[in-house]
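Novice: Provided below are the primary sequence and the corresponding predicted coordinates.
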Amino acid sequence: MAAQLFKLPDPGEGLVEADIVSWKVKVGDHVKTNDIVVEIETAKSLVELPIPWDGTILELLVSEGDTVEVGAAIVSVDVVGSHRDDDHAHAPGAGGDSVPTGPGSSDKAGEERVANLVGYGPSDGGTTRRRRRSTPTTPVELVETPLVETPPDPASAAATHPGSASPGGKVLAKPPVRKFAKDNGIDLSQVTPSGAGGIITRADVESFAASGSAAAAVAPRAPGERETRVPIKGVRKMTAQAMVGSAFTAPHVTEFVTVDMTATMDLVERLKNDREFRDVKVTPLLVLAKAMCLAVQRNPQINATWDEAAQEIVIKHYVNLGIAAATPRGLVVPNIKDAEQMSLGDLGSALGELVSTAREGKTPPADMSGGTITITNVGVFGVDTGTPIINTGEAAILAFGQVRKMPWVVQDASGADVIVPRQVTQLSLSFDHRLVDGDLGSRFLADVAALLEDPGRALVWG
């Protein structure tokens, strides 16, 4: 046998580091090929890493919460039959360096293979892959983790949220959920659980944060403490870097339009009762997403990127529609690939899955890259409008404000102006003035507004 060093694999998408969220093993545990050993958080998603060998855990080289660079050793494994498994030790990304522990250990040189985050394949030693509950389609796999019980604060909120503690007065949550709450300054004793037996789930923490109660859930500070410092990691770090880069690279221009959404809201209500849409969450955002795709087809130059190195404007003939999703991990912008090819029903299903996956923190890196144009729905927070910053590599981003009743001037049957209550919203479009001039930006925004005022135009434009 020989000790092999398992290195942090390259998660792709240009990411160079990751945070250790939770270990799934401890020293002395026996692992088999493809067993999950650690959960990491990159700047884009949560990923669970399998081990490429069959052996025994010798040492955990990094601690939960540590930030580790790609290629750094994170765990040492006493590998079974290392003379047969050394080819795995040199897998790019997996980075298992062989550390001989006695005579007879060997190391094959010059053999390489491409490693994936999930599933390195069976070892030459003949170990078999464990049965999975389902066949994964992304580098993320859900696994069960043990519960951790922690005594609540002296001022526990169990009286306010009686389900948030076990009968013994202890808060129940799995290690990743506990780490997730800690990183976001949320006191778990304030969160109402929905899991069996009073277990707090990640969704419970996210719902609590989204409800606006997170400010009250910050862990109690020490007496006399005047400041709280939160490490800049993961999504927040990546978002900050991207937004600074965008703001100081692309000259931003923002335009606004107020839209009568009454016809769109009527359409939403009809579709909710349509059996063809019974499995689709129909919302005004869905209609806006479809309107965006149609408006892009009429104004293709809005769906472009600026290639500084080549000194070219690259017009995309496909729409990878980004949807900004606010999560406790920060703002993430996954995108729906080839959204322009989807029917309204298919787009609704894709949108629902995208948002749900993002809020669970399980969006794969591939879904976070390649976006061409973005919607940010600030209306869900009761905000009317804003001046959003363009995502790096895109030409425009549209902010969707809240829809609310307002007095609106319309003409009655006799042609006289009358004031009536209407469903109204505001749209704002920020665009890169290097490649989108005022004429193009205005025409695109006007087209989106026209589709929302009269969704029937889609039959003509589509």
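Specialist: Cool, got the structure.
Novice: contacts, neighbours, all on C-alpha from now
Specialist: Will do.
Novice: how about the residue lying closest to residue 377 once chain neighbours are set aside, what does it touch?
Specialist: Spatially, and ignoring its direct neighbours in sequence, residue 377 is nearest to residue 400 (4.8 Å; C-alpha to C-alpha, 6 or more residues apart in numbering). Residues counted as contacts of residue 400 (C-alpha atoms under 8 Å, 6 or more residues apart in numbering) are 375, 376, 377, 378, 379, 384, 385, 425, 426, 427, 428.
Novice: Which residue ranges of the stretch 351-462 of the chain form strands?
Specialist: Shown for the stretch 351-462 of the chain, the strands assigned by DSSP state E, counting those that start in this stretch span residues 373-376, 396-400, 404-411, 417-432.
Novice: any idea which of these is most buried?
Specialist: The highest mean neighbour count among the strands of the stretch 351-462 of the chain, using mean count of other C-alpha atoms under 10 Å, belongs to strand 396-400: a mean of 26.
Novice: how far out from the middle of the chain is that one?
Specialist: Strand 396-400 sits 18 Å away from the centroid of its parent chain (C-alpha atoms, centre = their mean, to the nearest Å).
Novice: now stretch 435-442
Specialist: The chain centre lies 30 Å from the centre of stretch 435-442; the measure is C-alpha atoms, centre = their mean.
Novice: Quick one: residues in contact with it.
Specialist: Here stretch 435-442 makes contact (C-alpha under 8 Å, 6+ apart) with 255, 299, 301, 302, 305, 306, 313, 395, 429, 431.
Novice: which non-adjacent residue is nearest the last one?
Specialist: Read that as residue 431. residue 396 (4.2 Å).
Novice: Now do the contacts for the one you found.
Specialist: 302, 303, 373, 374, 390, 429, 430, 431, 432.
Novice: what's the answer for residue 462, then?
Specialist: Listed by C-alpha under 8 Å, 6+ apart, the contact set of residue 462 reads residue 294.
Novice: ok, now residue 179?
Specialist: Listed by C-alpha under 8 Å, 6+ apart, the contact set of residue 179 reads 21, 22.
Novice: Next one: it from residue 337, what distance?
Specialist: Distance of residue 179 to residue 337, computed by C-alpha to C-alpha, to the nearest Å: 32 Å.
Novice: Residue 12 now?
Specialist: Distance from residue 12 to residue 337, by C-alpha to C-alpha: 18 Å.
Novice: Between these two, tell me which one has more neighbours.
Specialist: residue 337 (19 against 13; other C-alpha atoms under 10 Å).
Novice: Which residue, neighbours along the chain excluded, lies closest to that one?
Specialist: Excluding the flanking residues, the one nearest residue 337 by C-alpha to C-alpha, 6+ apart is residue 320, at 4.4 Å.
Novice: Could you give the number of residues near that neighbour?
Specialist: Neighbours of residue 320 under the rule other C-alpha under 10 Å: 23.
Novice: That one: what's it in contact with?
Specialist: 335, 336, 337, 338, 339, 370, 371, 372, 373.
Novice: Check the gap between the first one and residue 243 for me.
Specialist: Distance, residue 335 to residue 243, using C-alpha to C-alpha: 17 Å.
Novice: also this one, for the comparison:
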Amino acid sequence: MFWHQSARAVRHQHQQWHLHGAVLARRLVAPTTTRRPSPAARAFHAARILMAVKPVLLADIGEGIVECEIIQWFVEPGARVDEFSPLCEVQSDKASVEITSRFAGIVKKLHYDAGEMAKVGKPFVDIDIEGGDAEKDALEALTPPEPGPPTKSSSPGATSVPAPTTSAPEFRPAAQGSAHPGGASQALARQRGKHATLATPAVRHLTQELGVELAQIDGTGRDGRVLKEDIYKFVEQRGSVATPAAPLEATPRTASPASPFLSPDVSAVGPQKETPLVMTRTREMMFKTMTRSLSIPHFLYADEVDFTSLVELRQRLNRVLAKSGVDDSHVSKLSYLPFIVKAVSMALYKYPILNARVDVDGPNANGSGKPMLVLRSQHNIGVAMDTPSGLLVPVIKNVGSLNVLGIAAELGRLQSLAAAGKLSPQDMAGGTITVSNIGSIGGTYLSPVVVEREVAILGIGRMRTVPAFSSALGDEDRVVRRQVCNFSWSADHRVVDGATMARAADVVRSIVEEPDVMVMHLR
């Protein structure tokens, strides 16, 4: 029985093999002109093109940031990128950051255009990490050769039809003396696009204020970067072209106002006009931040500080720096702000509550869910700066471990980056208390607003010269010249009371009025 079943199986396999051989023989004998191979048959003999498109996710570039604005793209679909090569520039939380590629390959898709808001954690560009030259070679191998010109076939009445071909458009330079006045300029104009223009955020902010399209401006900076001078030159040329020449017999106009602060259109009579203006990214962030900050109950404490001794000390130290030259700290001249920042840090050691933050909604250490005061060990003092992009608050990290010269060096570095619009999120994160020197612009008194996640802020007014009675023994009736400045403190009244604020402000005042005290507290 066993041998009978085995023989039956062998005969069945033999029949199947003969049948398969006959089918293959018919396929090989059949003429290729009468049968076209199916796509499946071609895929069996050709290697499949391997493509792996990787979506690049927008990583978290700051504390609590959920979206950022695409300032400009450095690539476009079809461009080859390497690992760590720049893809785009984004602006978030008042800082601009260059996003680099995590992969090497071919850019397939840009999910956002310049000016749109990109979501953190979502794809913003697709990159084919296995495409490129290998993909091009495989496609060329699978593409049949283009047929030549039509030839007569050996069979009567048969001709081969050529495949339609496209030829590149011929470039014809504009003829001299063309009737179109702008023909030559249009022929020589460079090609522009959303990926071709480079500019800093400050320059882009200026274009928005002047109503200028950045892509229309020829940049004279490095790699074609548009500078502020290019924008002003473009505006002047546009005004000269757009404004027609006045006729010789014109209607006499009303004389323009004599004041240089008034516009010539002040005397124009007509209805009120309202022009909507879209907020820039920096102003939008300031709107959101200040809205949250004003939910904090503030109270103001002001004090007058005698700067006379600090003025003399600064003059002596600047003379020393001028003689010794610029050292490794790259500080050639000291301002008053590094001394004030150091004085605030010294006061925080005695009153650490001013360096704390209020934890209202987050998870607390005791698990009770009640509001808590979180103390912080490092003094990260933010300094408000007026920049072309708007108000920015970079942070000087760990001020307690720096001397006055080190604070001045870090302050100079942050000011240079802020003016160029190159502050990183790390330069603006982690602040514990803020100092705003509004007096460098003007104003004697101010009421600063406490920054979110902080409990106090110091506003510095303008320094001025006033007459005062001498404090020296025996000279109480003699009037002397003094340099005074007003310090305005704002604090979170939920956790800081007036007495604590007054005592901490008195420590800062005593150190600034006697700056030699800093020598005794050097670390």
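Specialist: Yep, it's here. Values in this document were obtained by computation on a predicted structure and should not be read as measured data.
Novice: circling back to that earlier point, of residue 335 and residue 243 of structure 1, which one has the most company?
Specialist: Shown here are residue 335 of structure 1 and residue 243; by other C-alpha under 10 Å, residue 335 has more neighbours (28 against 16).
Novice: What residue in structure 2 is paired with the more buried one?
Specialist: Taking TM-score structural alignment, residue 335 of structure 1 has residue 395 as its aligned residue in structure 2.
Novice: quick one: which helix or strand includes residue 280 of structure 1?
Specialist: For residue 280 of structure 1, there is no enclosing helix or strand under DSSP states H and E.
Novice: Quick check: nearest residue in space to the aligned partner of residue 238 of structure 1 in structure 2, chain neighbours excluded?
Specialist: Under the alignment defined by TM-score structural alignment, residue 238 of structure 1 corresponds to residue 285 in structure 2. Nearest residue to residue 285 of structure 2, sequence neighbours excluded (C-alpha to C-alpha, 6+ apart): residue 93, at 6.3 Å.
Novice: about what we covered before: out of the contacts of residue 396 of structure 1, the closest to residue 415 of structure 1 would be?
Specialist: Nearest to residue 415 of structure 1, judged by C-alpha to C-alpha, of those is residue 429 at 32.8 Å.
Novice: does residue 93 of structure 2 really touch residue 283, like I thought?
Specialist: No - assessed by C-alpha atoms under 8 Å, residue 93 of structure 2 is found out of contact with residue 283, at 10.1 Å.
Novice: At which residues are the helices of the stretch 301-450 of structure 1 located?
Specialist: In the stretch 301-450 of structure 1, the helices defined using DSSP state H, counting those that start in this stretch lie at 344-359, 365-368, 438-453.
Novice: Any idea which of those helices gets closest to residue 259 of structure 1?
Specialist: Taking C-alpha to C-alpha, helix 438-453 is the member of the helices of the stretch 301-450 of structure 1 nearest to residue 259 of structure 1, at 6.0 Å.
Novice: average offset between the closest one and structure 2?
Specialist: Mean deviation of helix 438-453 of structure 1 relative to structure 2 after superposition (mean C-alpha distance after the TM-score superposition for structure 1): 1.0 Å.
Novice: Give the buried residues for that helix.
Specialist: 440-442, 444-453 (16 or more other C-alpha atoms under 10 Å).
Novice: again, but for stretch 346-365 of structure 2
Specialist: Going by 16+ other C-alpha under 10 Å, stretch 346-365 of structure 2 has these buried residues: 346, 347, 348, 351, 353, 354, 355, 356, 357, 358.
Novice: would you turn those residues into JSON lines with distance to residue 464 of structure 2?
Specialist: Putting the buried residues of stretch 346-365 of structure 2 into JSON lines (distance: C-alpha to C-alpha, whole Å) gives the following:
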{"residue": "346", "distance to residue 464 of structure 2": "25"}
{"residue": "347", "distance to residue 464 of structure 2": "25"}
{"residue": "348", "distance to residue 464 of structure 2": "27"}
{"residue": "351", "distance to residue 464 of structure 2": "29"}
{"residue": "353", "distance to residue 464 of structure 2": "32"}
{"residue": "354", "distance to residue 464 of structure 2": "28"}
{"residue": "355", "distance to residue 464 of structure 2": "30"}
{"residue": "356", "distance to residue 464 of structure 2": "33"}
{"residue": "357", "distance to residue 464 of structure 2": "34"}
{"residue": "358", "distance to residue 464 of structure 2": "36"}
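Novice: Looking at those, spot the one nearest residue 84 of structure 2.
Specialist: Set against residue 84 of structure 2, the nearest of the buried residues of stretch 346-365 of structure 2 by C-alpha to C-alpha is residue 357 (37.0 Å).
Novice: residue contacts, the closest residue in space to residue 226 of structure 2 that isn't next to it in sequence?
Specialist: With C-alpha to C-alpha, 6+ apart as the criterion, residue 226 of structure 2 has its nearest non-adjacent residue at 3.9 Å, and that residue is residue 219. Residues near residue 219 of structure 2 by C-alpha under 8 Å, 6+ apart: 197, 225, 226, 227, 230.
Novice: Go through the helices of the stretch 301-450 of structure 1 and name the closest to residue 225 of structure 1.
Specialist: The minimum distance between residue 225 of structure 1 and the helices of the stretch 301-450 of structure 1 falls on helix 344-359, with 32.0 Å, by C-alpha to C-alpha.
Novice: Check which helices and strands that closest one is in contact with.
Specialist: Contacts defined by 3 or more C-alpha pairs under 8 Å, 6 or more residues apart in numbering; DSSP states H and E place helix 344-359 of structure 1 against helix 284-298, strand 321-327, strand 335-336.
Novice: Out of the ones you listed, which is the most enclosed?
Specialist: Most buried of these, by mean neighbour count (mean count of other C-alpha under 10 Å): strand 335-336, with a mean of 26.
Novice: and that one, what does it pack onto?
Specialist: Helices and strands touching strand 335-336 of structure 1, by 3+ C-alpha pairs under 8 Å, 6+ apart, are strand 321-327, helix 344-359, helix 365-368.
Novice: equivalent range in structure 2 for the shortest one?
Specialist: In other words, helix 365-368 of structure 1. Matched against structure 2 by TM-score structural alignment, helix 365-368 of structure 1 falls on residues 425-428.
Novice: Show me what that stretch is in contact with.
Specialist: Contacts with stretch 425-428 of structure 2, where a contact means C-alpha under 8 Å, 6+ apart, come from 61, 62, 93, 95, 96, 97, 382, 393, 394, 395, 396, 414.
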